[in-house]
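Undergrad: The sequence and its predicted three-dimensional model are supplied below.
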Amino acid sequence: MTDHVTLQWDERGGVTVHMDGSPQSHVQPDDPTLLVFEYVQHLALAIDTLPPGPLGVTHVGGAGLTLPRWVEATRPGSPQIVLEPDEALTALVRKEIPLPRRHRIRIRPVDGLTGVRALGGASADVVVTDAYAAGRVPAELASAAYVLEVRRVLKPAGTALWNLADEPGMRYVARVLATVRQSMPHLALIATHEVLKGKRFGNSVVVASCAPLPLESLRREVARAHLPTGLREGAALERLIAGAKPLDAKGMQSPPPPEAGRWRPR
């Protein structure tokens, strides 16, 4: 363990990575396809709609490496890059929750914006932005400058995913969507019904691309999700974005999470 990272094992053999007291990710070492956190299920759901076979995936944010492990298990041989600046966290996770043999997951100790800028153009099928500091999305990872870099790194038909936390009303999410749309016009949003209806603070997943999204597949995957999940696209998404001002080159942090005791149980 480190000063700001702890690992909490449960009776089923799973482990939750806590950073600064907040749960950051959950890993089931003997079954990486078992995803516990709702937003990770939604990220995986979006990736499941992409063509079969290995995918080149860049992950901005590492923590327990839950999604890279899932990609490796479901799409063996996928070359993956993880940008995670916290070297102590990575060392602890790799020691206590080892990665599978013969994986193609490469971890680089750099922040997201720096790491994405260093990647080659059209080098990734998917870029996943799932990075938090003190429970908030760093401002630069929602900035217009960052979105442009993500678009550059993606292949022409590539998909960008953001895990965003927001308050009821989703005004922060709306501003990020308005920002992303300037560079990648095809958008969708996935979240639980409670979050989409504004009943609680929670996470939603932005799906974006320069190419048309596989909306029929997204609708099908959302309909059979284990959690009560909804999809916003088309006119419903336009209503959410209406009036939202795109973020500038500096971006904006996501709202702070509520106090631990005020989280609504799931």
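TA: Sure, I can see it.

Undergrad: drop to CA atoms for contacts and neighbour counts, all remaining ones
TA: OK.

Undergrad: The helix or strand containing R106 - contacts with which helices or strands?
TA: In this assignment (DSSP states H and E), R106 forms part of strand 105-108. Applying 3 or more CA pairs under 8 Å, 6 or more residues apart in numbering; DSSP states H and E, one finds that strand 105-108 makes contact with strand 80-83.

Undergrad: which strands and helices sit next to the strand it packs on?
TA: Judged by 3+ CA pairs under 8 Å, 6+ apart, the packing partners of strand 80-83 are strand 57-60, strand 105-108.

Undergrad: between these, which one is nearest to E216?
TA: Smallest distance to E216 across the helices and strands packed on strand 80-83 (CA to CA): 22.6 Å, for strand 57-60.

Undergrad: List the contacts of that closest one.
TA: 68, 78-84, 111-112, 124-131 (CA atoms under 8 Å, 6 or more residues apart in numbering).

Undergrad: just to revisit the earlier point, of all the helices and strands packed on strand 80-83, which lies closest to D248?
TA: Distances from D248 to each of the helices and strands packed on strand 80-83 were compared using CA to CA; the shortest belongs to strand 57-60, at 20.0 Å.

Undergrad: Can you list the residue ranges for strands in the stretch 151-266 of the chain?
TA: Listed from the start of the chain, the stretch 151-266 of the chain has strands (DSSP state E, counting those that start in this stretch) covering 154-166, 186-192, 202-209, 229-232.

Undergrad: which strands and helices sit next to the last one?
TA: Using 3+ CA pairs under 8 Å, 6+ apart as the contact criterion, the secondary-structure elements in contact with strand 229-232 are strand 186-192, helix 193-196, helix 215-223.

Undergrad: try this one next to it:
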Amino acid sequence: MNAPPAPRPGRHRVRLGEAELLQDADRPSGWLLSVGGVAQSYVDLDEPAHLEFDYMRRIGDVLDCLRPGPLAVLHVGGGAGSLARYAAATRPGSRQLLVDADDLLVELVSAQLGLRAVPGLAVEVGDGRAALAAAAAGEWDVVVLDAFHQATIPAGMVTLGSVSDVDKALAAGGVCLANVTDGPGLAFVRRVVGTLGAVFEHVVVVGEPAVLRGRRFANVVVAASRDELPVAEVAGLAAGAVFPARVVPGAELMGDPITDDEPVASPLPPEMFT
């Protein structure tokens, strides 16, 4: 079988603007994907278990602490498929589906970064909410909500309606993992936690201490399940990270749920205003 062509750095038009592929000077097999000037994904083609972004490593921590063996994972969004590649490498035999609304981006990362060649991964172009609604009851062990419109989570992506669809789609013991961005005060994180907490009994937030204290803008990971989460195990991995993170009970950050009648988008990063 012929080897796929090597990726090429450069700029490309996608539905949400301009995407750029940059090769990592320190890791020749590492590639950074940005869209609209916002870093979206990092993949190492030779080491798919390498997760460069801290928040992605925290999601990886949760996956590592779930039951052993293959998993069925639905990715709503996912850029270049960093987490899908990780699950395929660390959980051989996993069945995964990545749904992204940007057809041009999907074709770019498929052609340049081999997205469709990830073992066990199916890739579809479509609306994330529609994919959640269409999922069969109990079809997935993990649902990852990582859909962004450049720098923000689209309004309507994390509402009681969409989270109820996640709940339906999850198998017994299943986990919802949401990548959430927020800044001082964590107003949006609190709304997301409140939304997940209205559907799932167990909710925790994982992030760097300064972010959880509302001192700077960054990503946090919210995990939710009907069943108890492996909090102690995840906390141990997070505390031992290069940039240590904490696990906080959702009850400490519980806000009002977001509804489809009043959807809320995540705030823009501060640098987007400069």
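TA: Received it, and whenever you're ready, just let me know what you need. Just so it is clear, the structure is predicted and the values come from calculations on it, not from any experiment.

Undergrad: Could you give the residue range in structure 2 aligned to the strand holding R106 of structure 1?
TA: For strand 105-108 of structure 1, the aligned range in structure 2 is residues 121-124, judged by TM-score structural alignment.

Undergrad: before we move on, what about stretch 179-191 of structure 1?
TA: Under TM-score structural alignment, the match for stretch 179-191 of structure 1 in structure 2 covers residues 195-207.

Undergrad: Which residue in structure 1 occupies the aligned position of P257 of structure 2?
TA: In structure 1, the residue paired with P257 of structure 2 according to TM-score structural alignment is P246.

Undergrad: Tell me, how many residues neighbour M272 of structure 2?
TA: 9 (other CA atoms under 10 Å).

Undergrad: same deal with R152 of structure 1?
TA: There are 19 residues near R152 of structure 1, going by other CA under 10 Å.

Undergrad: Would you mind confirming that it makes contact with A118?
TA: No - in this structure, R152 of structure 1 is not within contact of A118 by CA atoms under 8 Å, at 11.0 Å.

Undergrad: all helices of the stretch 1-150 of structure 2, in order?
TA: Using DSSP state H, counting those that start in this stretch, the helices of the stretch 1-150 of structure 2 run over residues 54-64, 82-90, 103-113, 128-134.

Undergrad: Let me see the contact set for the counterpart of L145 of structure 2 in structure 1.
TA: Structural alignment places L145 of structure 2 opposite T129 in structure 1 (criterion: TM-score structural alignment). Residues in contact with T129 of structure 1 (CA under 8 Å, 6+ apart) are H59, V60, G61, L141, A160, L161, W162, N163.

Undergrad: And for H50 of structure 2?
TA: Neighbouring residues of H50 of structure 2 by CA under 8 Å, 6+ apart: V43, D44, Y86.

Undergrad: Return the entry from those residues with the maximum number of neighbours.
TA: Among the contacts of H50 of structure 2, V43 has more neighbours than the rest - 26 neighbours, counting by other CA under 10 Å.

Undergrad: how big's the offset between the match of strand 105-108 of structure 1 and structure 1?
TA: In this overlay with structure 1, the average offset of stretch 121-124 of structure 2 from its partner residues is 0.6 Å by mean CA distance after the TM-score superposition for structure 1.

Undergrad: Quick one: residues in contact with that stretch.
TA: When contacts are defined by CA under 8 Å, 6+ apart, stretch 121-124 of structure 2 is touched by residues A84, A88, R95, Q96, L97, L98, V99, D100, L115, R116.

Undergrad: cool, and stretch 12-23 of structure 1?
TA: Stretch 12-23 of structure 1 is contacted from outside by 4-9, 24-30, 63-64, 134-135, using CA under 8 Å, 6+ apart.

Undergrad: what's the span of stretch 20-27 of structure 2 from first residue to last?
TA: 17 Å (CA to CA, to the nearest Å).

Undergrad: what do you get for stretch 58-75 of structure 2?
TA: From start residue to end residue, stretch 58-75 of structure 2 stretches across 16 Å - CA to CA.
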